[in-house]
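S.K.: this one's sequence-less:
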């Protein structure tokens, strides 16, 4: 991605995760307007969604679990018995979509992210999320399994989920 695209992504993520959702992220100040963390490196893959005017309206981040990643480094206690470290298991994080303006964008972005992860060699995609998003995935008939029971964290319940990366073809039929 170009420097301008990365800057646009950082602005979008700050609006979604810091300003709108109120996340208190280490090293990210509310007045910086840019959100990146130590997992955004040159080897990080992103899926971006744009509207008809080319405005950024959604994003996800994909990382192989063979290098440092959010769930493994920050939320390892959500992984159950062991923290995944496998070239065929990738992490999806920083999943954000302007679904209020673009109905259906959230699930379309998720499907596209699974497709891209499978293209990159993923068999499974793991993610830490809250139980509200877990219910959303269930309503959308996304197949997943929990890695552990939900854990209370900052006024919500977090859970780690494991998705089959190849289920996108099954999702298209539903």
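M.R.: Noted; the coordinates are in hand. Small disclaimer: the values here were computed from a predicted structure and weren't measured. Numbering: from 1, shown residues only.
S.K.: use CA for all of it now, contacts and neighbours both
M.R.: Will do.
S.K.: residue contacts, the closest residue to residue 75 other than its chain neighbours?
M.R.: Closest residue to residue 75 apart from its sequence neighbours, by Cα to Cα, 6 or more residues apart in numbering: residue 128 at 7.7 Å. Applying Cα atoms under 8 Å, 6 or more residues apart in numbering to residue 128 gives the contacts 71, 75, 78, 93, 158-161.
S.K.: got a winner among those residues for most neighbours?
M.R.: residue 160 (26 neighbours; other Cα atoms under 10 Å).
S.K.: hang on, that one packs against residue 78?
M.R.: Yes: the pair formed by residue 160 and residue 78 meets the contact definition of Cα atoms under 8 Å, at 5.7 Å.
S.K.: next, count neighbours for residue 39.
M.R.: 17.
S.K.: contacting residues around it?
M.R.: 68-70.
S.K.: these in helices, which ones?
M.R.: residue 70 (DSSP state H).
S.K.: okay, pairing it with this:
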């Protein structure tokens, strides 16, 4: 019988050991697997956005096997600071819009599809819980397709645009937007109001 998956949300100072595992996972996915040109140290991938983020991790046997983070667009966030050209410099700044970034599933995880779907569902639940009207993300077309396959209702609002190099050549980015409303939540098995 497979072990259970557990979802935790936390801020940087609340769960340092979980965050350290998440940074290791991010390094494995973004630096080793994808070959992105991003800052890293000691086999960890972290940046200045982590401090103010709300982090989400999927744990299996107390090991981080999935992850994403979210930032309010009222603060400086990844799309605004690193990829504003994707939106022609017109990035959202609103208390009701949050950014999702650094979505990762452990390479080689036996239950990777289940972990990914759980993370996508949790993105929608998070949006509902923080009373966001929209979630925005800069991501690659592969993740965009996966999110759609999971049932999350999204719209591409920019891209694709080449934003760097990776192991497979050019890294393309798109910007996706997700309205947090009853149809979106129902599409991933959630209600508009938390239980």
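M.R.: Yep, that arrived. No experiment lies behind these values; they were computed from the predicted model shown.
S.K.: common neighbours of residue 160 and residue 78 of structure 1, please.
M.R.: The contact lists of residue 160 of structure 1 and residue 78 share 71, 128, 147-148, 150, where a contact means Cα under 8 Å, 6+ apart.
S.K.: so can I have a markdown table of the residues you listed showing distance to residue 122 of structure 1?
M.R.: What follows is these, written out as a markdown table (distance: Cα to Cα, whole Å):
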| residue | distance to residue 122 of structure 1 |
| --- | --- |
| 71 | 16 |
| 128 | 17 |
| 147 | 17 |
| 148 | 21 |
| 150 | 25 |
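S.K.: can I get those residues in CSV with secondary structure and distance to residue 136 of structure 1?
M.R.: Listed next are those as CSV, based on DSSP: H, G, I helix; E, B strand; the rest coil; distance: Cα to Cα, whole Å:
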residue, secondary structure, distance to residue 136 of structure 1
71, helix, 20
128, strand, 14
147, coil, 17
148, coil, 18
150, coil, 15
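S.K.: could you identify the most distant pair in these?
M.R.: 71 and 150 (13.8 Å; Cα to Cα).
S.K.: what do the two both touch?
M.R.: 78, 160.
S.K.: for residue 27 of structure 1, helix, strand, or coil?
M.R.: Secondary structure, DSSP: H, G, I helix; E, B strand; the rest coil: residue 27 of structure 1 is coil.
S.K.: so what's it up against?
M.R.: Contacts for residue 27 of structure 1 (Cα under 8 Å, 6+ apart) come out as residue 37.
S.K.: in what helix or strand does the residue mapped onto residue 49 of structure 2 from structure 1 lie?
M.R.: In structure 1, the residue matched to residue 49 of structure 2 (TM-score structural alignment) is residue 39. Per DSSP states H and E, residue 39 of structure 1 falls between elements, in no helix or strand.
S.K.: and the longest helix for structure 2?
M.R.: helix 112-129.
S.K.: and the contacts of it?
M.R.: 5, 58, 65-68, 98, 100, 105-106, 133-135, 147, 150, 152, 180, 184-185, 188-190, 192-194.
S.K.: in it, what's buried?
M.R.: With burial defined by 16 or more other Cα atoms under 10 Å, the residues of helix 112-129 of structure 2 counted as buried are 112, 115-128.
S.K.: any idea how far that helix is from the chain center?
M.R.: Here the centre of helix 112-129 of structure 2 is set off from its chain's centre by 9 Å, with Cα atoms, centre = their mean, to the nearest Å.
S.K.: before we move on, the earlier item: which two of the buried residues of helix 112-129 of structure 2 have the greatest separation?
M.R.: Pairwise over the buried residues of helix 112-129 of structure 2, using Cα to Cα, the maximum falls at 112 and 128, 24.5 Å.
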